[in-house]
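Colleague: This is a predicted model, with the sequence first.
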Amino acid sequence: MKKIRHEAELVKAAILAGMKYGEERGAVIFEPTDSASEKILFIYRLLVHDKQIQPLPEDQVSQQSMRHKLAIWYSKQLPADHPLLK
């Protein structure tokens, strides 16, 4: 897995964008008590289901790999001159 600059910030933004995507789609209502790991898992599975991202082989699915996939997904939605991509 190639390290991404500003990955932690990208993951935080990806969680917010993924929550918005899931709620607008009508697939989920996130509760304030949901942990970040639960949100990451649900957003990852939803994006795979909607064919927004390529799925990982099941034996490689982990919190770290899902966070990485979400960071990549979100970074591709940003404009090329965005500060998180520099």
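Modeller: Looks like it arrived, so ask away. Residues are numbered from 1 along each chain as shown.
Colleague: Going by C-alpha atoms from here, please, whenever you check contacts or count neighbours.
Modeller: Noted.
Colleague: Tell me which residues touch H68, please.
Modeller: E7, V11 (C-alpha atoms under 8 Å, 6 or more residues apart in numbering).
Colleague: centroid residue for this protein?
Modeller: In the chain, the residue lying closest to the centroid (C-alpha atoms, centre = their mean) is L70, at 2.7 Å.
Colleague: Against that first model, consider the following:
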Amino acid sequence: MKKLDNEKELVKKALRVGSVYAEKRGAAKFEANDSAADRMLYIYRLLVHDKLVQPLPEDQVSQKSIQHKLALWASRLD
């Protein structure tokens, strides 16, 4: 897995856009005290469920791989 040049910014964008997507869809309402890790996992699972991202094999799901997947997704939004 090759790290993207601006992966950190893309992950922030994915959290922002993914949170709005989940709330508009009626699937979640995130609170201010929800951790970023929990938000990332939920957004990843929602995007996989909606077939917007390809799922990772269950044994390869980790914080780092989820961040990378969300960054790739965010890079394709524009």
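Modeller: Great, that's in hand. Just so we're clear, the structure is a prediction, and the values are computed from it rather than from any experiment.
Colleague: buried residues in the host helix or strand of the residue nearest to the centre of structure 1?
Modeller: In this structure, L70 of structure 1 sits in helix 63-75 according to DSSP states H and E. Buried positions in helix 63-75 of structure 1, judged by neighbour count with 16 or more other C-alpha atoms under 10 Å: M66, R67, H68, K69, L70, A71, I72, W73, Y74, S75.
Colleague: do the same with stretch 5-19 of structure 1
Modeller: Result for stretch 5-19 of structure 1 [16+ other C-alpha under 10 Å]: buried residues E7, L10, V11, K12, A13, A14, I15, G18, M19.
Colleague: so what corresponds to the second one in structure 2?
Modeller: When the two structures are superposed using TM-score structural alignment, L10 of structure 1 falls opposite L10 in structure 2.
Colleague: any idea how far the closest residue to its match other than its chain neighbours is from G26 of structure 2?
Modeller: Excluding its sequence neighbours, the residue lying closest to L10 of structure 2 (C-alpha to C-alpha, 6 or more residues apart in numbering) is A71, at 4.8 Å. Going from A71 of structure 2 to G26 of structure 2 by C-alpha to C-alpha, to the nearest Å gives 23 Å.
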